[in-house]
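A.B. asks: Take a look and give me a structure for this.
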Amino acid sequence: MTDRKTELAANLALVEERIASACAAAGRERAEVTLIVVTKTYPASDVRLLHELGVRHVAENRDQDAAPKAAACADLSLTWHFVGQLQTNKVRSVAGYADVVQSVDRLRLVSSLSAAAVRAEREIGCLIQVALDAGSGERGERGGVAPDGVGELAAALAAAPGLRLGGLMTVAPLAGPYAGRQQAAFERLMEFASRLRADHPAANMVSAGMSADLEDAVKAGATHVRVGTAVLGVRPRLG
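C.D. replies: Have a look, this model is predicted:
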């Protein structure tokens, strides 16, 4: 193996061990949690190596980086997740490669994504990003809709052509009552997820947890964890 592939394999093994241990501690099956590797700022060559090592879910947060990378890896069997704040002027591009958009947080984005998905003749899975630091009617500092806006967005997504309501996503907040309390934040998200499934039983995906707090997310019940640094290394500074 190349030095980079050896490095990625070792890092993946450590992350896999962490997820497996967290599942065991929580009384969950390892198969209940899907690892999404966040490849932002890293090249398509790393995505190819990750695929060789068995990774099937990758995530990006900037369309200008993701679109060429997805095109360069179009021959691989990968599920591409878009996890960044999505501007409506980028929707048409994102709809061309993203299998899942995890950051839906406003009605205008639902209508734009729906139109783009229909145009591209694709079905896109959508997660509602919940901002646990946002008050009623506000958006979170890192994107996301306030908890009381989830129901309206869910109804819009469920009715939108070309889109499939998949569940909820959150990023552990840096401010507000859940700042520094990842476990409590993820448990709160699970409460919202349970309410969502009461109205939309198929919306059973809960994306939470990153390199530093994936154990908290698994313990709370997350179905997907988004891990970048722990697999790929410390990110280069963006100029």
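A.B. asks: only C-alpha atoms for contact and neighbour calcs from this point on.
C.D. replies: Noted.
A.B. asks: Just name whatever secondary elements the longest helix along the chain is in contact with.
C.D. replies: When the chain is parsed with DSSP state H, its longest helix is helix 3-25. Helices and strands touching helix 3-25, by 3 or more Cα pairs under 8 Å, 6 or more residues apart in numbering; DSSP states H and E, are helix 44-52, helix 214-220, helix 229-232.
A.B. asks: Could you look over those and pick the most buried one?
C.D. replies: Among the helices and strands packed on helix 3-25, helix 214-220 has the highest mean neighbour count (mean count of other Cα atoms under 10 Å), at a mean of 24.
A.B. asks: Could you also give me the structure for this second sequence? I'd like to compare it with the first:
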Amino acid sequence: MVERFQHIQSQIRHATGIASRPRGSVQLLAVSKTKPASDIAALYRLGQRHFAENYLQEALLKQQQLAAFNITWHFIGPIQSNKTKPLASHFDWVHSVDRLKIAQRLSEQRPDYLPPLNICLQVNISEESSKSGVSIGKLPDLVAAVSALPRIRLRGVMAIPEPESNYAKQRQPYRQLYLAVQQLNRPELDSFSFGMSGDLKAAIMEGASMVRVGTALFGKRL
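C.D. replies: Sure thing, here's the model as predicted:
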């Protein structure tokens, strides 16, 4: 795990340098779905602090097991309306908000004793029928509506483009979405949850502030 962690960090630093961006401007999110709490603890001891989960019940169990660790928890999976309360109560970030109803419920259910919940809007940038997310054309209206809600803080967008092996083609959807957000003229939207291990460099070149990496960090589950 040490070598994998160092390799991913090196990749991020290299891509950040090529993009002429400040060192440290890209946050690594360790995607720990299906991985045991012991793996998360091991990576935490190496210095990783941000962990992302896809499945709510699995995440809540790990949070109990790792309560002694100062982890920043991100949720990146699909959201059902009846699961918003625990999301609002137990996470620091939610990346997969794709409609106003979900944002409203998270806002209403975020406890007063916690800081506002950081959220990203998931955009279906490749317009795939199998994926969740708002269309890029409807993004401005959703941003305006969600920004007005209390107890949450709209930070930016998340995207999972259609898989592509060609580097130039990997960059295109991220560039399109980044530019669309810039055109909204909302400086508070400073977070771009772009890229995984297969397109990490392309995502960073096009403005990613957070990259989501799982198997390349933890290894394949036996």
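A.B. asks: which ones are touching residue 37 of the second structure?
C.D. replies: By Cα atoms under 8 Å, 6 or more residues apart in numbering, the residues touching residue 37 of the second structure are 62, 65-66.
A.B. asks: go again using 10 Å as the cut-off
C.D. replies: 43, 59, 61-66 (Cα atoms under 10 Å, 6 or more residues apart in numbering).
A.B. asks: top of those residues by neighbour count?
C.D. replies: Across the contacts of residue 37 of the second structure, neighbour numbers were computed from other Cα atoms under 10 Å; residue 59 holds the maximum, 24 neighbours.
A.B. asks: Hmm, that residue is touching residue 31, no?
C.D. replies: No. In this structure residue 59 of the second structure lies outside contact range of residue 31 using Cα atoms under 10 Å: 11.0 Å.
A.B. asks: hang on, the earlier thing: redo the helices and strands packed on helix 3-25 of the first structure as a markdown table? Include distance to residue 29 of the first structure.
C.D. replies: As requested, those are exported to a markdown table (distance: least, Cα to Cα, whole Å):
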| stretch | distance to residue 29 of the first structure |
| --- | --- |
| helix 44-52 | 23 |
| helix 214-220 | 11 |
| helix 229-232 | 22 |
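A.B. asks: right, so of the ones you listed, which gets closest to residue 97 of the first structure?
C.D. replies: Judged by Cα to Cα, the one of these that comes nearest to residue 97 of the first structure is helix 44-52, at 14.4 Å.
A.B. asks: Give me the mean deviation of the closest one from the second structure.
C.D. replies: Its aligned residues in the second structure lie a mean 1.0 Å from helix 44-52 of the first structure after superposition (mean Cα distance after the TM-score superposition for the first structure).
A.B. asks: residue range for the helix or strand following that helix in the second structure?
C.D. replies: Going down the chain from helix 44-52 of the first structure, the next helix or strand is strand 57-60, by DSSP states H and E. Mapping strand 57-60 of the first structure onto the second structure (TM-score structural alignment) gives residues 50-53.
A.B. asks: ok, now stretch 206-217 of the first structure?
C.D. replies: Under TM-score structural alignment, stretch 206-217 of the first structure corresponds to residues 192-203 of the second structure.
A.B. asks: Can you give me the end-to-end span of that stretch?
C.D. replies: One end of stretch 192-203 of the second structure to the other measures 9 Å (Cα to Cα, to the nearest Å).
A.B. asks: Can you give the distance of that stretch from its chain's centre?
C.D. replies: Here the centre of stretch 192-203 of the second structure is set off from its chain's centre by 11 Å, with Cα atoms, centre = their mean, to the nearest Å.
A.B. asks: can you give me the helices in the first structure?
C.D. replies: Under DSSP H, the first structure gives helices at 3-25, 44-52, 63-72, 91-94, 107-120, 150-159, 182-199, 214-220, 229-232.
A.B. asks: Specify the angle between the second one and helix 3-25 in degrees.
C.D. replies: For helix 44-52 of the first structure and helix 3-25, the angle between their directions (axes from the mean of the first three to the mean of the last three Cα atoms, to 10 degrees) works out to 50 degrees.
A.B. asks: Also compute the angle for helix 44-52 of the first structure relative to helix 63-72, please.
C.D. replies: Going by the same axes, to 10 degrees, helix 44-52 of the first structure makes 50 degrees with helix 63-72.
A.B. asks: Quick one: closest of the helices and strands packed on helix 3-25 of the first structure to residue 178 of the first structure.
C.D. replies: Closest to residue 178 of the first structure of these is helix 214-220 (Cα to Cα; 13.2 Å).
A.B. asks: and residue 56 of the first structure, how far is that from residue 48 of the first structure?
C.D. replies: 10 Å.
A.B. asks: Overlap in contacts, these two.
C.D. replies: With Cα under 10 Å, 6+ apart as the test, residue 56 of the first structure and residue 48 both reach 76, 78.
A.B. asks: re earlier: can you tell me which of the helices of the first structure is packed in deepest?
C.D. replies: helix 214-220 (a mean of 24).
A.B. asks: now for it, which elements pack on it?
C.D. replies: Packing contacts for helix 214-220 of the first structure, counted by 3 or more Cα pairs under 10 Å, 6 or more residues apart in numbering; DSSP states H and E, involve helix 3-25, helix 182-199, strand 205-207, strand 224-227.
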